[in-house]
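Enquirer: need a 3D model of the sequence below.
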Amino acid sequence: MDWAKYRTPTYDELIQADGQPRPAAKRLVEYLAGLSSREIAERQLAADVVARVQGVTFTVYSDGRNVDRTLPFDMIPRIIPRTEWEHTEAGLKQRMQALNLFIGDIYGKQKIVKDRVFPAMLLKDSVNFRPQCVGIKPPLGVWAHICGSDLVRDGDGTLYALEDNLRIPSGVSYMLENRMIAKRVFPELFETSSILPVDEYPSQLYDTLAALSPRPGDQPVIALLTPGVFNSAYFEHAYLAQAMGIELVEGSDLFVADDDCTYMRTIHGAQRVDVIYRRVDDMYIDPEVFHPDSVLGVHGLIRSWRAGKVALANAPGAGVADDKVVFAYVPKMIKYYLGEEAILPNVPSYLCHNKKDRDYVLANLDKLVVKPANESGGYGMLIGPRATKRQRDKFHKLIQANPRNYMAQPTLSLSTAPIITEKGPSPRHLDLRPFVLTRQDIYVTTGGLTRVAMQKGSLVVNSSQGGGAKDTWVVDMADEEGG
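Expert: Take a look at the predicted model:
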């Protein structure tokens, strides 16, 4: 692979501005330089074949059509030195600690609102606040057991928190599959480099779920509740259930009995379920409480949860903090609940419910990224510098009609990493989604899912918008230098 012509307009995760590899990526870059174009193409093809055979798919919703396709995988990994990762990990643990305290407070005494640190108006208009959860005290005081926080690096090298996904975060199966594929493509590098493992995530997730069981001391019965095979992340649901050795169930497989316990239908009769890892949205999880016509949920499940007879992860109502407007207050939450400054800075945000911010956003739509508060997957957003006048005019009206629902951020010069192309390595923008598990302690994956824009110049990396993925290597430089 020829690196001589590789140039990037911003901070690159592998190559420095002078064209030399970053210290943690030196071994990888030199190894790739020793491979011919043919060898590179063969290895990328091998990676694509493995992804197809393993069924690593994601559904793209486009123009009303559901397109099920293999998630594009680029074989050149993203490299992060361990020393930097330890700082990032500490920042993620701090965020999750504060966010769980915030959610518990919001469904409890709402001290943060009474102390005027968090605006009551934002809570009043929150589409993810669930009155049915007021007064609930979930096991261990944890509401968001599984979180996927999106991180981005700006052109100056600063790593920012972009958003926290606390409802039903997805993508961890792709992280695990990416590592499996990378080991097949680069067995030599895994033998000679100190690349920290990610394989323990399924066992860590199992332990997180098991710790919630209302029947401590017994072997818990755990089930993953999926909306079914037509859900965009069904591959992940099946993958994680198999990896943890737990049951994969749909709503029709479960029922709540007169004793308020939740049971699973089996060929041997009813079996009590202790913990449900639910991948069904709040509004569809229990027709007794939420959407009465939902066929995805379980009648009486919230009643069972409130009675302490079954644990749910993530807890219903956790999404109150999964709001792109609420996100802007996380540094204040950290200061309020923990008495600490945020380790990971937030991407600067403009909140359109604030008149001063709104006036600035409306006057600068051509420079900003505008996001609705509760969309995910890259849907419903405006990338101002790439938008047409007609698109900007549309958002001007949307913001004025419902300012609470919109926030804006500067268009960052997102960092890049090389991908394989027919003309050699070419830079593409990317982000990073580490996964955080909260129980008595907090566990953070080593690295996470690196999502990459496959189109040159594109800033949209979401899988649902056609983005791809890379393996993420956290490299222990001390081990390598010592060796």
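Enquirer: hey, let's count contacts and neighbours off CA atoms from now on
Expert: Fine.
Enquirer: now the strands for the stretch 101-250 of the chain?
Expert: Assignment of strands within the stretch 101-250 of the chain using DSSP state E, counting those that start in this stretch yields the ranges 146-153, 159-165, 222-225, 247-249.
Enquirer: need those in a markdown table (columns: distance to residue 86 and mean neighbour count).
Expert: Below are the strands of the stretch 101-250 of the chain laid out as a markdown table (distance: least, C-alpha to C-alpha, whole Å; neighbours: other C-alpha atoms under 10 Å):
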| stretch | distance to residue 86 | mean neighbour count |
| --- | --- | --- |
| strand 146-153 | 14 | 24 |
| strand 159-165 | 13 | 22 |
| strand 222-225 | 31 | 24 |
| strand 247-249 | 34 | 20 |
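Enquirer: nearest to residue 352, out of those?
Expert: The closest of the strands of the stretch 101-250 of the chain to residue 352 is strand 159-165. By C-alpha to C-alpha, the value is 17.0 Å.
Enquirer: next, the angle from the closest one to strand 146-153.
Expert: 150 degrees (axes from the mean of the first three to the mean of the last three C-alpha atoms, to 10 degrees).
Enquirer: dump the strands of the stretch 101-250 of the chain to TSV, plus distance to residue 419.
Expert: Formatted as TSV, these follow (distance: least, C-alpha to C-alpha, whole Å):
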stretch	distance to residue 419
strand 146-153	17
strand 159-165	21
strand 222-225	35
strand 247-249	35
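Enquirer: so which of those is nearest residue 357?
Expert: Closest among the strands of the stretch 101-250 of the chain, using C-alpha to C-alpha: strand 159-165, at 18.3 Å.
Enquirer: among the strands of the stretch 101-250 of the chain, which is nearest residue 16?
Expert: strand 146-153 (14.4 Å).
Enquirer: let's see this one next, to set against the first:
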Amino acid sequence: MEWNDYNSGVFFDEIMETSSQPRTVAKELYNYLKSLDKNEVLARKMASERCIEEMGVSFTIYSEGNNIDRHWPFDIIPRPIPSSEWKIVEKGLIQRIKALNMFINDVYNDQKILKDKLVPRHLIEGSSNYLKACQGITPPHGAWANISGTDLVRDGDGVLRVLEDNLRVPSGVSYMIENREITKRIFPEVFDTQCISPITDYPIRLHEMLASLSPRKDVAPVIAVLTPGIYNSAYYEHSFLAQEMGAELVEGADLFVDKDDCVYMRTINGPQRVDVIYRRVDDVFIDPEVFNKHSMLGVPGIMRAWKKGNVAISNAPGSGVADDKAVYAYVPKMIKYYLDEEAILPNVKTYLCYEDDDFAYVNEHLEDLVIKPVNESGGYGILLGPKATKEEIEEFRGLIAKNPRNYVAQPMLDLSTAPVITDQGIAPRHLDLRPFILQGENCWVTKGGLTRVAMVEGSLVVNSSQGGGSKDTWIVEQEDE
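Expert: This next block holds a predicted model:
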């Protein structure tokens, strides 16, 4: 395997400390990969592609005029992280989700943080994710965002920062699990020589968390995964998690709410009461009686059942009020306000375009900044200033001026890189990391997460829907720890 020409340039690399020296955490992996010749590497790469095809790991793209299922794009070189570093990350993620859940509960109840003017009231009341129908509700354990996926990036100095919080219907955890399964199949010998934290317990942890939300404590809870259906881009994940948990996979038409405001599932043996719904349907489609009256994806009356405490919904409706890129800028203040602690994991510097000083700065430096709409996901609607045309920059200047509340700006980060196998050989590509956090009666963080890779040279867009791929993520115990 040719490593002699590998060079990440000015970027922090996850595996190589210098062009010829691997990082301590990657030393054994590097030596192993270097011992393989080109044909062996290509054989492992082809084996991974066969695994993906046999396992049926896929995702759906809408942008080409049709719903197209594609095999999951995967790079076989893992991304190692030392467990000593991960222990800090884990504490930071737990701290963050606790504060965010306290914030959401506060916003829908006493609104102390708004009254104390730590977070502007207009920011919340002007958010499309703030649902008045959720006022006065406190879900089990005070946890609204039970499943979150926090996107982390490592900057040019090697510091892991939080890029954004995904608190509505975060996806990708099934691919994290499948990435490990594929890697163990094609590199089984590597796992014999290193202590790599397992991740296969996620479905068990997810089931335990969901069960802790059940309103009926005297019976084994009936848990259902509510999916929009087979044409949803994450349907593979919905079916995967339902199967792994032993839960029911249902669509809206499979459920109904009875006169006592309890949720039931239609079965061949008659109606069966459902205690917990892990919903993968957006808020506005979940109940046509309350939100979008034309929705065919949700369940009429489910909000009534939830408000009366007859069913638990995860994530709770309304949790998206904190899944807003403008609200994100206030999370360090939330941590201080609710927990009286300093944030363990730093944010990325963020300019709020609705603030006069920030608006002026952004307007003057558009060509240097990344502009993001506050409620988009999947990398859509973003302007990468340094890579944009003059026409694109002027277009965004007008969009921001028209609706400054809808945009934030961040500096273009020097995202870390890691080696991937390309048709031309080994080359650096930018990446991020999405760990998953479960918050129910207890809080738990995955050992690693989904590493997403921008497979196109020089690209910073890691989303699979836009050409990104992924890697297995290793949390590695080292001898000196």
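Enquirer: residue 87 of structure 1 is nearest to which of the strands of the stretch 101-250 of structure 1?
Expert: Nearest of those (C-alpha to C-alpha): strand 159-165, 10.5 Å.
Enquirer: mean per-residue distance, that closest one versus structure 2.
Expert: Average distance, strand 159-165 of structure 1 versus aligned residues of structure 2 after superposition (mean C-alpha distance after the TM-score superposition for structure 1): 0.3 Å.
Enquirer: list the contacts of residue 336 of structure 1.
Expert: 112, 117 (C-alpha atoms under 8 Å, 6 or more residues apart in numbering).
Enquirer: kindly report the same for residue 432 of structure 1.
Expert: 150-152, 447-451.
Enquirer: again, only this time at 6 Å
Expert: With contact set as C-alpha atoms under 6 Å, 6 or more residues apart in numbering, residue 432 of structure 1 has these partners: 150-151, 449-450.
Enquirer: just give me the closest of those residues to residue 119 of structure 1.
Expert: Nearest member of these to residue 119 of structure 1, counting by C-alpha to C-alpha, is residue 150, at 24.3 Å.
Enquirer: and the residue nearest to the closest one when sequence neighbours are not counted, how far from residue 236 of structure 1?
Expert: Nearest non-adjacent residue to residue 150 of structure 1, counting by C-alpha to C-alpha, 6 or more residues apart in numbering: residue 433, 4.6 Å away. According to C-alpha to C-alpha, to the nearest Å, residue 433 of structure 1 stands 15 Å off from residue 236 of structure 1.
Enquirer: can you list the contacts of residue 432 of structure 1 in TSV and add distance to residue 201 of structure 1?
Expert: Formatted as TSV, these follow (distance: C-alpha to C-alpha, whole Å):
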residue	distance to residue 201 of structure 1
150	18
151	19
449	12
450	16
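Enquirer: among the residues you listed, which one sits closest to residue 227 of structure 1?
Expert: residue 449 (23.1 Å).
Enquirer: return the distance of the biggest helix by length in structure 1 from the chain's centre.
Expert: Taking DSSP state H as the criterion, structure 1 has its longest helix at helix 82-106. Here the centre of helix 82-106 of structure 1 is set off from its chain's centre by 14 Å, with C-alpha atoms, centre = their mean, to the nearest Å.
Enquirer: so how many other residues sit close to the residue nearest to residue 317 of structure 1 when sequence neighbours are not counted?
Expert: Among residues not flanking residue 317 of structure 1 along the chain, residue 130 sits closest, at 5.3 Å (C-alpha to C-alpha, 6+ apart). Neighbour count of residue 130 of structure 1, defined by other C-alpha atoms under 10 Å: 17.
Enquirer: go on, residue 90 of structure 2?
Expert: Neighbours around residue 90 of structure 2, by other C-alpha under 10 Å: 21.
Enquirer: and what of residue 312 of structure 2?
Expert: 27.
Enquirer: check contacts around it.
Expert: Contacts of residue 312 of structure 2 by C-alpha under 6 Å, 6+ apart are residue 276.
Enquirer: swap in 10 Å and give it another go.
Expert: By C-alpha atoms under 10 Å, 6 or more residues apart in numbering, the contact set of residue 312 of structure 2 is 139-140, 210-215, 223, 263, 274-278, 302, 305-306.
Enquirer: cool, and residue 231 of structure 2?
Expert: Per C-alpha under 10 Å, 6+ apart, neighbours of residue 231 of structure 2: 59-62, 67-69.
Enquirer: cool, and residue 143 of structure 2?
Expert: Residue 143 of structure 2 neighbours (C-alpha under 10 Å, 6+ apart): 97-98, 100-102, 104-105, 213, 314-316, 319, 438-442.
Enquirer: same deal with residue 40 of structure 1?
Expert: Per C-alpha under 10 Å, 6+ apart, neighbours of residue 40 of structure 1: 1, 32-34, 46, 75-76, 185, 420-421, 424.
Enquirer: hang on, the earlier thing: how big's the offset between the longest helix of structure 1 and structure 2?
Expert: Helix 82-106 of structure 1, aligned to structure 2 and superposed, deviates on average by 0.3 Å (mean C-alpha distance after the TM-score superposition for structure 1).
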